[in-house]
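>>> turn this into a model:
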Amino acid sequence: MKKLIILSTILLALISCAVREQPEFLGVEHIKIEEYSKKQITINAKALFKNPNNIGGKLITNDLIVYVNDNKVATVKAATFDVPAKKDFTIPLTTTIPTDSLLKGRNLTSIIGSLLTKDLKVQYIGNIEYKVLGFSKTYNIDKTEHIKIKL
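Have a look, this model is predicted:
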């Protein structure tokens, strides 16, 4: 009888903590230039998610590539993010772009055009992966935003 009660308790705990739905990717927002210098430009953005599950998980953002004016300039480097249970949450996407990568060949022409129009096209393309209890889901990201340049 004691074993049956323990087994029932474990099964009830597993069922109540099950991943019933995958977290919902809501989008990428607040893309902006955080700081700039002669050596580098730092761009920040936030990926928005909603987790309807009673348990969290982990998000991995190793495959996001940043394009500026349709030119690949950097890859987002972020630590693994712990997903909270039953909550809306954001993960920061910070990218540091060396200015010398913007000033090469075709990039230079597009940057000069951006300076004249005071508009910079920033695009995030890649994947964010969610993992929990052996379950995995990959979210495809393709977000473009035009940032106004203040001189």
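>>> C-alpha only now, for contacts and for neighbours.
Fine.
>>> from T42, how far off is the residue nearest to V132 when sequence neighbours are not counted?
In this structure, V132 finds its nearest non-sequential neighbour in G57, 4.6 Å apart by Cα to Cα, 6 or more residues apart in numbering. Counting by Cα to Cα, to the nearest Å, the gap from G57 to T42 is 28 Å.
>>> let's compare: structure for the following, please.
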Amino acid sequence: MKNAIIVATLLFLGACTRPEDAPQFIGIENIEVSKIMGTNAVLKAEAIFYNPNDVKMKLRKVNIDIELEGKKIGVINQEFTTKVPALSEFRVPLNASFDITEIGLLNGIISILGGKKVAVHYKGFVKVSVHGYPATVPIDFEEEVRM
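Just a heads-up that it's a prediction; the model follows:
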């Protein structure tokens, strides 16, 4: 009887596998300023990921620093319980707040009026879980965005 319980436990644990590959960060789209209050602005955006695994996951946390032209302007720090389908791209809605004075007023006006491209760097991590096993996915991504 004891051996049967041990074998059943080993089979169960063998079926609960960790993901082979971490979800891939593709980029951020649909960036828009949703609110401005004094010198603070709130950005809404969608982070795009791809799950290369043949198992579903749950997205638990996103923690990403945002740098504009090499200067930290904000942080995305959100917790989720979002289901991530296997072998597919998925989108995560994000909110980030930042201090407009960190960008520089003149640079901001020139960027908006001139449609200037600026370098945006995202660095941090995403936490997911597969069958209860946690995994941390590092994020280090840079792109040019037209303001």
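>>> after superposition, what is the TM-score?
Put the two chains on top of each other and the TM-score (TM-score structural alignment, normalised by the length of structure 2) is 0.71; 142 aligned residues with a Cα RMSD of 3.0 Å.
>>> would you confirm that the residue nearest to V132 of structure 1 contacts N51?
No. Using Cα atoms under 8 Å, G57 of structure 1 makes no contact with N51, being 9.5 Å away.
>>> what's the overlap in contacts for these two?
Shared contacts of G57 of structure 1 and N51 (Cα atoms under 8 Å, 6 or more residues apart in numbering): 83-84.
>>> can you pull out the helices in structure 1?
2-16, 99-102, 105-117 (DSSP state H).
>>> what's the longest one in contact with?
Contacts of helix 2-16 of structure 1 with the rest of the structure, by Cα under 8 Å, 6+ apart, involve N54.
>>> gap between R60 of structure 2 and L43 of structure 2?
On the measure of Cα to Cα, R60 of structure 2 and L43 of structure 2 end up 21 Å apart.
>>> check contacts around the residue most central in space within structure 2.
For structure 2, V62 is the residue whose C-alpha lies nearest the centre (Cα atoms, centre = their mean; 4.9 Å). Shown in contact with V62 of structure 2 (Cα under 8 Å, 6+ apart): 76-80, 125-127.
>>> which of these map to contacts in structure 1?
Contacts conserved in structure 1 for the contacts of V62 of structure 2, using both residues aligned by TM-score structural alignment, their matches' Cα atoms under 8 Å: 76-80, 125-126.
>>> which of the residues you listed fall in strands?
Among these, the members found in strands (DSSP state E) are 76-80, 125-126.
>>> quick one, strands of structure 1?
24-36, 40-51, 57-60, 65-68, 71-75, 81-83, 87-98, 119-132, 135-148.
>>> average distance between the third one and structure 2?
After superposition onto structure 2, strand 57-60 of structure 1 sits on average 4.2 Å from its aligned residues (mean Cα distance after the TM-score superposition for structure 1).
>>> how far does that strand sit from the chain's center?
11 Å (Cα atoms, centre = their mean, to the nearest Å).
>>> how about the shortest one?
Relative to its parent chain, strand 81-83 of structure 1 has a centroid offset of 12 Å by Cα atoms, centre = their mean.
>>> how much does that strand stray from structure 2?
Strand 81-83 of structure 1 sits 4.8 Å off on average (mean Cα distance after the TM-score superposition for structure 1).
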